[in-house]
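Asker: Below are the sequence and a predicted model; questions follow.
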Amino acid sequence: SPVLKRGIAQAYIDSRYALFGESIDIEVRGKLYSGKIVDFPFISK
């Protein structure tokens, strides 16, 4: 996101683990990244 100066991703997550505020690890092309589950919108207007 150019506005947030951060990456944004969308993914399907098993509902047992899809809790807002939860920290998650994301594997992209063999590299691990940390992330957080948030609700829409990503930013406040």
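Answerer: Happy to help now that I have it.
Asker: Every contact and neighbour count from this point should use C-alpha atoms.
Answerer: Will do.
Asker: can I assume I24 is in contact with S34?
Answerer: Yes. Between I24 and S34 a contact is recorded at 5.9 Å, counting by Cα atoms under 8 Å.
Asker: out of those two, which sits in the more crowded spot?
Answerer: Neighbours were counted for I24 and for S34 using other Cα atoms under 10 Å; I24 has more, 13 against 9.
Asker: Quick check: which element contains the more buried one?
Answerer: Per DSSP states H and E: I24 is located in strand 23-28.
Asker: Pasting the second one now:
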Amino acid sequence: LLEARSGPRRRHRGVRPSLALDSKAAIKIPSTTFPAITPKDDDHLS
């Protein structure tokens, strides 16, 4: 019983981190793209 329970539990744990990484990557891409497009950043650079 312990082996059967540890199997599925480990699989679920593996899926959760992957989803969290995907959400983080999706948030990181736009966050870095928005400031690059905003004119405020251009003013700071110039």
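Answerer: Now that the structure is in, tell me what you want to look at. Values in this document were obtained by computation on a predicted structure and should not be read as measured data.
Asker: Now the TM-score, please.
Answerer: The TM-score (TM-score structural alignment, normalised by the length of the first structure) is 0.15; 15 aligned residues with a Cα RMSD of 2.9 Å.
Asker: Which secondary structure elements does the strand holding I24 of the first structure sit against?
Answerer: Strand 23-28 of the first structure is packed against strand 31-36, with contacts defined by 3 or more Cα pairs under 8 Å, 6 or more residues apart in numbering; DSSP states H and E.
Asker: buried sites along stretch 22-35 of the second structure?
Answerer: Along stretch 22-35 of the second structure, not one residue counts as buried under the neighbour rule (16 or more other Cα atoms under 10 Å).
Asker: Give me the spatial nearest neighbour of A36 of the second structure, chain neighbours excluded.
Answerer: Nearest residue to A36 of the second structure in three dimensions, chain neighbours excluded: D42, at 8.0 Å (Cα to Cα, 6 or more residues apart in numbering).
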